[in-house]
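Participant: missing the sequence, but the structure's below:
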């Protein structure tokens, strides 16, 4: 019969037959289940290996201690602990005798303890003067240690020096240059010529290490403390964009915006203090401690000029808010050197300067600014009394810091770009749509260090899952080693990854989505209620402050950036 198609033998039966054969072949060779099982097994084995390393180190340490800890050794350890308690501040009339008691006791117990931890000034008074006493000596924060730490190195067979010469180093203060030259001439004239300059009292142990072990330095580039908009200043200004920020805060940790710039109107510097900036910071701290959402947030306050401002801030904060509040929020106030090796959730930075201030330049101020601007984990608040145009042309440090608060990243992405528009393929957009239709809160192209995560699904209580949508063309077998290395980096930063190849998604979308939803459910990540989507955020908030209150700057409508852009889209 003409015009009627037999349903058993349709006109395109050859095409259908071909597609069915291809589908059957793909089903037959599909190893998604085996791949998922292998990935799960890899995770289990890595966890077991990690625990095995930890247990082996612990058991071997305790085992060695048990082997060596005879009654005499135990008595020596008790005597050592007693002598160290009696030394106290080391200023008593009997301190010398107690130091000798500690050295004698440590000499008897040295073979029993696999690891000794102490500040370098305790080394000589606590340990016997024996060359090569330890297999390895590690000196942390070596850029703050002077050559007074050399006795620790003399007790080492191998040395690991950890430090950063771009952070605060020893300061000779107001000691006359002539006096320092005289001491160097008297005590260092017999030293190796290349080492003399770095053995001076104003040099650090790290400086000495860079000369003695020239060419042996390894730069640790991964940065876990600050969110990217905060660390970007130091990254660009002092580290030639070599740092790789890896911290992406969870929902409860995140403070939006991470940067707050407060201009104190009519702020005037008086000597090395700025009373108006002190009042502003005291008032801002009052707002923080009164906010229940800020309970438990730690606070730090530092200054970019002199210790006098830090002293004024400490007195005002203690007088206004009291010791209990300072303890509850772990409030610390001091110069940048007081925060080296430390951090706080929120950091206030008082610039002190006004329009008449002299320009700051030189390595010492570079180090001071670097430390001050890299101690905040989630929010940095700059309090200043000067506009950039009022600074002297040579005052590049202050100008660069103010400019950072205006535009943290040299090339910001289109900040109003929708999450769906950031998807890089039709496959990603379809996955995004299916998740959003189910009510999940999804962000796309979230940068973590040098990597971007295709999608991040967030749930309550800081739970989140990273989703990688692997296109078969771009993620073939030749790319798997790189993909796994990248995945391990993300896992070290605390991420859980769910992966899906485009071929699987196209062939069996329902099964892929069921697997994803099951993974989300297993991690207690559920769809959110309508209207609870993530609020938009900005990198920086600008405010003006005057005695009696503060108010926002009158400015055009603020640019809002999605959560993904808390980390810049430019390649580091």
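Facilitator: Received the coordinates, thanks. Since the structure is predicted, the reported quantities are computational estimates derived from the model, not experimental observations.
Participant: Please count neighbours and contacts with C-alpha atoms only from this point.
Facilitator: Fine.
Participant: got the contact list for the closest residue in space to residue 221 that isn't next to it in sequence?
Facilitator: Ranked by Cα to Cα, 6 or more residues apart in numbering and with sequence neighbours excluded, the top spatial neighbour of residue 221 is residue 243, at 4.7 Å. Counting by Cα atoms under 8 Å, 6 or more residues apart in numbering, residue 243 touches 221-223, 235, 572.
Participant: A further structure is provided below for comparison with the first:
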């Protein structure tokens, strides 16, 4: 009552000091309790507390400083004077010989002192107990209660209560007065709860009445309204149960509709059948055989699916799509692993050299400056430092000469692609490589000696290559592939062809690869485009001559077709290319017309490019357009030479899916040995050409079969003479 009375009149100073002092003492007591731990300490009561505390401290300090214990009367003075501590004190029943035991005796004395101070602070409220832990907990509870009480009287709530009670606030000190106040508060709260309940009942009544709009309101709602007005609990309970039953029926109906939707998704038409025949007693029997009916329906659907002719085409399309995804994923995986291996090999020195090389190349610029040769030499030096760390270099020949020094065996392996186009200057690659792989096709474009006299070539060979055995072969029109074939001889023929569909590559097989025809591995998808398309330009006429000859009507017709195909859905996403089979002026004209009629974005997306056969060697497009160029109004020679065959071979083997031929001459306008005639005939009647080719191949195979046979000398692509006999029997 004293505490409450002081706090009510805001006399808090005394109790705040009590709380602060208690908190400090409890904090020290808790620390000492933790240090004493569960140890049981006994000290004599007939020795003064101060003396005992001082002697324990003296003895402890002596031993902590490394003092000697001594023997009997030879012991140090402090040991002799405090020897009674060992005789009279006990720690867990043992004499305190060790430093740890002396510390516990000291801490126990300090704990006794702190507990005595706590008992003095709290007086009769404290707990008299020999168990210091229990006494500390009781003192902590008292301190927490006091702190909570002080916190309450410091809050705005206590201020509000004081403002409400006014002069009567001191009455709460009396227990009876507090009881009367609590009864009044309970009554006020009960009155408010009754008022709130009445309001809730009125809102409920309004809600029930509002739910009865229209003639379709359920009778249970009216019963609920009457029960609320009459304050009839039993009637309300009955009406509420009816309402819950209706709600459950509604939920069941909603679940029934959801099940019908799921059934309709799995078996279209079943939901409508169930709705239209709801209540039909025959469903009782049908439900018992639903599994059998479902199995029959599934079997019928499966039979319809597997017997559907379009399903096969869809599966083939799916197969091609998955195959493309696998190839793309494999390509990405190989690329990522290659880059990872590349970065694993890089070290700081290589990175620094690459950075320096980049700066040197920037200084070279166009290569025409006064000091360009010096910067080029520096760039080459930096790049030579990178050679051991960069696993693969991909570059054209002219870049190679600018990038590295002519060091013998600089690269472990050199792979030369399109070697049939590499001229005599590529022979230096044999110096740079420890091993070289030359990839090419002598049936495709090779270096040309345009503007060079044969006598000059022979004279230079005699003057500079007099000691060479094959000096006459070192000519500008011989390729690296020709030299490699002569020098090494270990020729590996790659017959698998991955680009063109079979109908397109057949022309090249008939023209250049009769002895070892290419085997087309790419098969067109079911929705394939016609592989061969030709268009005769009746009004075609040539202007110009030589390399500047061109046929505007043929170019116009070709461009119109490209315009229509770009807008055709069947050609969506297809890349395109144009090859002029004579001169370069025709390709330039077509390129100009395309730039006028197509927007740059379309040209870029379609990779639309125009040029001569050599322009596309090593490249490919989905759709290729060939312009024959010549017309009856000009005189032209027949194309029969090997370079002409190479150009026609390259031109016809660049397309993956489709080739268009635009020509202004008929078969009767062309000589019998002219390659143009062969090309036009191939487009006009590919089946006849295919049969002729098949007949020629069959005759050749029969001649080989009649010749003496030896194990292992069977013709390709057959794997045995047995396969040859079977093929002859079938054909």
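Facilitator: Looks like it came in fine. Computed from a predicted model, the values in this text were never measured in an experiment.
Participant: Overlay them and tell me the TM-score.
Facilitator: Here the TM-score for the pair of chains, by TM-score structural alignment, normalised by the length of the first structure, is 0.58; 361 aligned residues with a Cα RMSD of 3.0 Å.
Participant: Okay, and which of the contacts of residue 243 of the first structure map to helices?
Facilitator: Judged by DSSP state H, these include residue 235 as members of helices.
Participant: Dump the contacts of residue 243 of the first structure into CSV; add neighbour count and distance to residue 53 of the first structure as well.
Facilitator: Supplementary listing: the contacts of residue 243 of the first structure in CSV, determined by neighbours: other Cα atoms under 10 Å; distance: Cα to Cα, whole Å:
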residue, neighbour count, distance to residue 53 of the first structure
221, 14, 25
222, 14, 23
223, 16, 25
235, 20, 34
572, 14, 33
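Participant: Which contacts among the contacts of residue 243 of the first structure does the second structure share?
Facilitator: Mapping these onto the second structure (both residues aligned by TM-score structural alignment, their matches' Cα atoms under 8 Å) leaves 221-223, 235 still in contact.
Participant: Could you list the residues in contact with stretch 564-583 of the second structure?
Facilitator: Residues outside stretch 564-583 of the second structure that contact it (Cα under 8 Å, 6+ apart): 529, 546-550, 586-587, 605-613, 621-630, 647-648, 651.
Participant: okay, now the counterpart of residue 220 of the first structure in the second structure: neighbour count?
Facilitator: In the second structure, the residue matched to residue 220 of the first structure (TM-score structural alignment) is residue 494. By the criterion of other Cα atoms under 10 Å, residue 494 of the second structure has 11 neighbours.
Participant: For residue 494 of the second structure, give its distance to residue 650 of the second structure.
Facilitator: To residue 650 of the second structure, residue 494 of the second structure is 16 Å away according to Cα to Cα, to the nearest Å.
Participant: so where do the helices sit in the stretch 51-200 of the first structure?
Facilitator: Taking DSSP state H, counting those that start in this stretch as the criterion, the stretch 51-200 of the first structure carries its helices at 71-87, 95-109, 123-126, 150-154, 177-188, 193-196.
Participant: closest to residue 27 of the first structure out of these?
Facilitator: helix 150-154 (63.8 Å; Cα to Cα).
Participant: What residues in the second structure pair up with that closest one?
Facilitator: Under the criterion TM-score structural alignment, helix 150-154 of the first structure matches residues 427-431.
Participant: Then stretch 171-182 of the first structure?
Facilitator: Under the criterion TM-score structural alignment, stretch 171-182 of the first structure matches residues 448-459.
Participant: Name the residues that touch the matching stretch?
Facilitator: Residues from elsewhere that reach stretch 448-459 of the second structure, judged by Cα under 8 Å, 6+ apart: 472, 475-477.
Participant: can you tell me what part of the first structure stretch 560-579 of the second structure aligns to?
Facilitator: Taking TM-score structural alignment, stretch 560-579 of the second structure hits residues 283-302 over in the first structure.
Participant: next one: stretch 34-46 of the second structure
Facilitator: By TM-score structural alignment, stretch 34-46 of the second structure lines up with nothing in the first structure.
Participant: before we move on, back to that, right, and the helices of the stretch 51-200 of the first structure - which one's nearest residue 132 of the first structure?
Facilitator: From these, taking Cα to Cα, the stretch that ends up closest is helix 150-154, at 6.6 Å.
Participant: Output the contacting helices and strands for the closest one.
Facilitator: Counting contacts by 3 or more Cα pairs under 8 Å, 6 or more residues apart in numbering; DSSP states H and E, helix 150-154 of the first structure packs against helix 123-126.
Participant: For the helix it packs on, which helices and strands make contact with it?
Facilitator: Helix 123-126 of the first structure sits against helix 95-109, helix 150-154, with contacts defined as 3+ Cα pairs under 8 Å, 6+ apart.
Participant: Show me which positions of stretch 181-201 of the first structure end up buried.
Facilitator: In terms of neighbour count (16 or more other Cα atoms under 10 Å), stretch 181-201 of the first structure has its buried residues at 184, 188, 196-201.
Participant: buried set for the match of helix 150-154 of the first structure?
Facilitator: 427, 429.
Participant: Stretch 435-455 of the first structure now?
Facilitator: Neighbour counts over stretch 435-455 of the first structure (16+ other Cα under 10 Å) mark 435-436, 440-455 as buried.
Participant: From the residues you listed, which land in strands?
Facilitator: Mapping those onto strands (DSSP state E) picks out 441-448, 451-455.
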